[in-house]
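S.K.: Got a predicted model here, sequence first, then my questions.
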Amino acid sequence: MASIPLGSRTTRGLNTVQAFLRLVIFLVSLTVFFGFTILVSGLMTALAPFLGPATLAVGGLVSLILAIMVSRTLYVVPEYERVVLLRLGKFIGVKGPGLFWVIPYPPFFRSVAATLDIRVQTRIIKAAETLTADNVPVGTEAVIFMRVEDPERAALRVANYYEAVFQAANSALKDTVGTMELSDLLGDRQTVSDKLKNIIDSAASSFGVDVTSVEITDVHVPPDLIQELSVLAQSRRSAQAKIAEAEAEKIIAEKFEEASRTLSSRAMEMYRLNVLERLGREEGSQIVVYGMGGGDGDMGQAISAAPAG
């Protein structure tokens, strides 16, 4: 059997059902073959006494070998595995899950090329010190989730599909980081992940592998750049706060202007008095009133000449 690609190996010794069934077949086969050997040995002893022991010894050895060969043709494959079969070196199909026979002897000449695990597997990829589009050196880590979709391609088109997908993913990560600016890489990871998935899945499909997902797990930025980005972010937040405050003051001013056009002069005077009354409720407050005489300048002069308090 050909070597199984890394990442798809399973411990066959853990398949206790297959081991048990093979043992049962071995014992049954050995009993049948050895019983036939004893029968033949008895016939040979009747013909010539010295042929009986020799026939029994040779027949016993042959029975043991045949029993081992028969028992090893049985396979029990779990739900998450597939077996790629060859006949005289040519692909004939994929078996599994369940119980089946692979007979390498004439006239079948079948053999197992590889046993593949079709469950979702993960692999961490890293792009160290890669320059972004704005010339910032960053280290990026991502994890890819993949599964064997076509066992024939995964076993026969590439020597090690797991390593092939890893190399394609590693190259795609570096290329993607190199085409993006740092702000996009930090702020829109989902878009980066989707872009990576499409690139890697396109390459992996030729190996019979389906890339189900790619997730950016970490972006390493130089420490001095982190401090600069923090200052820049704080400046942006401060600028946005000032803009929001200015917009609010503009709206208030517009509302005041609208109210001034709506209210009459007498209503405005009453509104001013109301405002002054509310201000006067504060403890220790002092209010100086002038200009409310409807054009009487003497009132303003009298108030200004009055002593404070």
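M.R.: Looks like it came in fine. The model shown is predicted, which means the values in this text are computed figures rather than measured ones.

S.K.: Every contact and neighbour count from this point should use C-alpha atoms.
M.R.: OK.

S.K.: What are the contacting residues of the helix or strand containing Leu61?
M.R.: Element membership of Leu61 [criterion: DSSP states H and E] is helix 51-71. Contact with helix 51-71 is made by 22-23, 25-27, 29-30, 33-34, 37-38, 40-45, as judged by CA atoms under 8 Å, 6 or more residues apart in numbering.

S.K.: next SSE after that helix?
M.R.: Assigned by DSSP H and E, the successor of helix 51-71 is strand 74-77.

S.K.: Which SSE is immediately downstream of that next one?
M.R.: strand 81-87.

S.K.: which secondary structure elements does that following strand contact?
M.R.: strand 90-95, strand 110-117, helix 151-156 (3 or more CA pairs under 8 Å, 6 or more residues apart in numbering; DSSP states H and E).

S.K.: at 7 Å instead, please
M.R.: strand 90-95, strand 110-117 (3 or more CA pairs under 7 Å, 6 or more residues apart in numbering; DSSP states H and E).

S.K.: deepest of the ones you listed, which one?
M.R.: strand 110-117 (a mean of 22; mean count of other CA atoms under 10 Å).

S.K.: helices and strands around it, which ones?
M.R.: Under the contact rule (3+ CA pairs under 7 Å, 6+ apart), strand 110-117 is packed against strand 81-87.

S.K.: let's bring in a second one:
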Amino acid sequence: MGYSIGALLVLVTLTLLVPAAVKVFAVTVFEYEKGLKYTRGRFTAVLRPGLYWVVPHFTTIRKVDVRPTFVSLSGQEVLSSDGVPLKVSLAAKFEIVGPEAAVNKIENYQTALYLELQLALRQIVASSPIDDLLQKRNDFGKQLLDITSAKAKEMGLRLLEVEIKDVMFPGEIKKIFTQVVKARQEGLAALERARGETAALRNLANAAHLIERNPALLQLRLLQVVGQSSGNTVVLGVPPQSGPIPIRTREAEEVETQHPLPEKEE
């Protein structure tokens, strides 16, 4: 019994004294992080979120933020395949899926990714004419994503999005494109005016054909115009080839209804 109590006292004493002598401290790996554990300088494990005890000079824990991150390339000066100088800006979104590779295999994964995106951008722009760059910006973003995804994977990264933000031209090129757009809009406006005039002429031609086949239509139209006007004296001239328009009053219609005319014998 005495031996057991003595052993217990020794154990309690060691429990209290050893941490004070060794100076063990705690490291917390948060939910949005991964921890890289190094023992005597050698990588030993990837740690999940939680609380870990660390012995200085023996164990080291390096925390890596694995949340999605953005990288931006602004004002990259490149030449298109038709020799037009451009400044292109793009943005990329990535996340760390292999913290061991991102930290241990490369000195700075963000700088390396920046360089890979820059090289891929120059490759695509240099092989494309200016019209394609303006009209297919979304397609070029997908091409950049396809080209750089493999390299990013080797660095422990996963590219989520790559988009071209801006395509900027020198001042002279801007003026030329402005003139081209203006000429295109003026051409479309002239085309619409021509279509309207053609439709109006077609309607006039159809009306002329109708009047030629039915001269009385012109007289009816004139009477409609006269009926819509008030307080004016209008003198109408009727073409000789046009027959008179029979006008029947209401009294005449009532008399004809009461005393119908006898039918003519054949």
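M.R.: Right, received. Where do you want to start? Remember, it's a predicted structure, so these values are computed and weren't measured experimentally.

S.K.: Return the set of buried residues in the helix holding Leu61 of the first structure.
M.R.: Under the neighbour-count criterion of 16 or more other CA atoms under 10 Å, helix 51-71 of the first structure has 52, 55-56, 59-60, 62-64, 67-71 buried.

S.K.: And stretch 119-139 of the first structure, by the same measure?
M.R.: Buried, per 16+ other CA under 10 Å, within stretch 119-139 of the first structure: 121-127, 130-132, 136-139.

S.K.: gap between Asp132 of the second structure and Lys105 of the second structure?
M.R.: From Asp132 of the second structure across to Lys105 of the second structure, the span is 38 Å (CA to CA, to the nearest Å).

S.K.: Correct me if wrong, but Pro56 of the second structure is in a helix.
M.R.: No: Pro56 of the second structure is assigned coil when assessed by DSSP: H, G, I helix; E, B strand; the rest coil, not a helix.

S.K.: and the nearest residue to it once chain neighbours are set aside, how far is that from Trp53 of the second structure?
M.R.: Using CA to CA, 6 or more residues apart in numbering and skipping residues adjacent in sequence, the residue nearest Pro56 of the second structure is Val24, 6.9 Å away. Separation of Val24 of the second structure from Trp53 of the second structure (CA to CA): 7 Å.

S.K.: what's the answer for Glu31 of the second structure, then?
M.R.: According to CA to CA, Glu31 of the second structure and Trp53 of the second structure sit 17 Å apart.

S.K.: Would you mind finding the match for Tyr114 of the second structure in the first structure?
M.R.: In the first structure, the residue matched to Tyr114 of the second structure (TM-score structural alignment) is Phe166.

S.K.: contacting residues around the helix or strand encompassing its match?
M.R.: Using DSSP H and E, Phe166 of the first structure sits in helix 161-178. For helix 161-178 of the first structure, the surrounding residues in contact (CA atoms under 7 Å, 6 or more residues apart in numbering) are 5-7, 125-127, 130-133, 154, 196, 199-200, 203-204, 207.

S.K.: By how much does that helix deviate from the second structure on average?
M.R.: Once fitted to the second structure, helix 161-178 of the first structure is off its aligned match by 1.2 Å on average (mean CA distance after the TM-score superposition for the first structure).

S.K.: Over to stretch 245-259 of the first structure?
M.R.: Mean deviation for stretch 245-259 of the first structure: 3.6 Å (mean CA distance after the TM-score superposition for the first structure).

S.K.: Show the buried residues in the contacts of helix 51-71 of the first structure.
M.R.: 22-23, 25-27, 29-30, 33-34, 37-38, 40-42, 44-45.

S.K.: okay if I get the helices and strands packed on strand 81-87 of the first structure as CSV plus distance to Gln234 of the first structure?
M.R.: Below are those laid out as CSV (distance: least, CA to CA, whole Å):
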stretch, distance to Gln234 of the first structure
strand 90-95, 60
strand 110-117, 50
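
S.K.: so which of these comes closest to Thr191 of the first structure?
M.R.: Across these, Thr191 of the first structure has its closest neighbour in strand 110-117 (30.1 Å, CA to CA).

S.K.: and the next helix-or-strand element following the closest one, how far from the second structure on average?
M.R.: Going down the chain from strand 110-117 of the first structure, the next helix or strand is strand 121-131, by DSSP H and E. Here the mean offset of strand 121-131 of the first structure against the second structure after fitting is 2.3 Å, by mean CA distance after the TM-score superposition for the first structure.

S.K.: now the angle between helix 161-178 and strand 121-131 of the first structure, please.
M.R.: With axes from the mean of the first three to the mean of the last three CA atoms, to 10 degrees as the basis, strand 121-131 of the first structure and helix 161-178 are set at 30 degrees to each other.

S.K.: which residues are contacting strand 121-131 of the first structure?
M.R.: Residues contacting strand 121-131 of the first structure (CA under 7 Å, 6+ apart): 137-147, 170, 173-174, 178.

S.K.: Leu145 of the second structure corresponds to which position in the first structure?
M.R.: Aligned counterpart of Leu145 of the second structure in the first structure: Lys197 (TM-score structural alignment).

S.K.: Val181 of the second structure now?
M.R.: Aligned by TM-score structural alignment, Val181 of the second structure pairs with Ala233 of the first structure.

S.K.: Helix or strand: which one has its match?
M.R.: Going by DSSP H and E, Ala233 of the first structure is part of helix 223-262.

S.K.: And the next helix or strand past that helix?
M.R.: helix 265-280.

S.K.: buried stuff in that following helix?
M.R.: In helix 265-280 of the first structure, counting by 16+ other CA under 10 Å, buried: nothing.

S.K.: If we go by neighbour counts, what in stretch 107-117 of the second structure is buried?
M.R.: 109-110, 113, 116-117.

S.K.: what's the answer for stretch 247-264 of the first structure, then?
M.R.: Per 16+ other CA under 10 Å, stretch 247-264 of the first structure contains no buried residues.

S.K.: give me the number of residues near the match of Val181 of the second structure?
M.R.: 12 (other CA atoms under 10 Å).

S.K.: Ok, the one 5 residues further on next?
M.R.: The burial metric for Ser238 of the first structure, expressed as a neighbour count using other CA under 10 Å, is 12.
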